[in-house]
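Engineer: no FASTA, just this:
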């Protein structure tokens, strides 16, 4: 457990690095911890990274690969807050994670659960994500 926590702490520290490559690594390393409150807030920040859209894309891809309701909820929150540029890169990251993947049914099920979320902002974000996946996979 301590080793896992130190990995989380290291990734949290990397998330504020001036280096975009370290922030990308932080997004990938934090994605499995999407349900941890301290990681969730940082992940939304990485999804909306103001300095480099590569961080946005790679973090979205990592969270979509994790595919849990908690991970997709963070993408939905970011989508709801994103400008057009970030929204495009969030969509690209989600698309990259799902192309050629067998996880589409799980992803769709998680989106279905989030469509019932108590927060309107999450429902709005997940509606956008569902539209992307409908467009991509008909």
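Structural biologist: Okay, I see it. Note that the structure is predicted; figures quoted are calculated from it, not measured.

Engineer: from here on, contacts and neighbour counts on C-alpha atoms
Structural biologist: Noted.

Engineer: so residue 33 touches residue 40, yeah?
Structural biologist: Yes: counting by C-alpha atoms under 8 Å, residue 33 touches residue 40, with 7.5 Å between them.

Engineer: and the comparison structure, right after this:
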């Protein structure tokens, strides 16, 4: 594991919401690394602060990989209504950014064939958010 990844993994357990949110942003590009994926899922469902949920979802949406979107789909099926609203807001924030999130819809399409029904369900909802047809 690289020093940057280890540092971000450590930051994810900080009592500071800003440090946890930064960890989510820093780990997003490593969504396919099992240790990072586990921590990212926890950050998406952060019990302490919805800003962590929002910023981590935005970072994952900007990454746009299938692994990143899969984590958001898994979080979505576990999230309560409030948390799912903040997940959607994070995707929206990424979508309206100048560079947008063109890969998210494509990743959701790939996840439509995932072996887990919950991932397929979550990805279908995220696809709607990312395409801008609902918010």
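Structural biologist: Great, that's in hand. What you see is a predicted model, and the numbers here were worked out from it, not measured in a lab.

Engineer: Centroid-nearest residue for structure 2?
Structural biologist: In structure 2, the residue lying closest to the centroid (C-alpha atoms, centre = their mean) is residue 57, at 3.4 Å.

Engineer: quick one, what contacts the counterpart of that one in structure 1?
Structural biologist: Using TM-score structural alignment, the equivalent of residue 57 of structure 2 in structure 1 is residue 60. Shown in contact with residue 60 of structure 1 (C-alpha atoms under 8 Å, 6 or more residues apart in numbering): 47, 75, 90, 91, 93, 94.

Engineer: the helices in structure 2, which residues?
Structural biologist: Taking DSSP state H as the criterion, structure 2 carries its helices at 3-11, 17-27, 34-44, 50-63, 66-78, 81-95, 102-111, 117-131.

Engineer: Could you identify which of those helices is most buried?
Structural biologist: Per residue and on average, the most neighbours among those fall to helix 50-63, with a mean of 27 (mean count of other C-alpha atoms under 10 Å).

Engineer: what inclination does that one have with respect to helix 102-111?
Structural biologist: 90 degrees (axes from the mean of the first three to the mean of the last three C-alpha atoms, to 10 degrees).

Engineer: Give me the mean deviation of helix 50-63 of structure 2 from structure 1.
Structural biologist: Comparison of helix 50-63 of structure 2 with structure 1 after fitting gives an average deviation of 0.2 Å (mean C-alpha distance after the TM-score superposition for structure 1).

Engineer: count of residues packed around residue 33 of structure 2?
Structural biologist: Using other C-alpha atoms under 10 Å, residue 33 of structure 2 has 14 other residues around it.

Engineer: Return the residue of structure 1 aligned against it.
Structural biologist: Counting by TM-score structural alignment, residue 33 of structure 2 corresponds to residue 36 in structure 1.

Engineer: if we can go back for a sec, against residue 95 of structure 2, how distant is the residue nearest to the centre of structure 2?
Structural biologist: Residue 57 of structure 2 sits 11 Å away from residue 95 of structure 2, going by C-alpha to C-alpha, to the nearest Å.

Engineer: can you check residue 130 of structure 2 too?
Structural biologist: 6 Å.

Engineer: Same question for residue 86 of structure 2.
Structural biologist: Distance from residue 86 of structure 2 to residue 95 of structure 2, by C-alpha to C-alpha: 14 Å.

Engineer: same thing with residue 26 of structure 2?
Structural biologist: Distance, residue 26 of structure 2 to residue 95 of structure 2, by C-alpha to C-alpha: 19 Å.

Engineer: next one: residue 8 of structure 2
Structural biologist: Going from residue 8 of structure 2 to residue 95 of structure 2 by C-alpha to C-alpha gives 25 Å.
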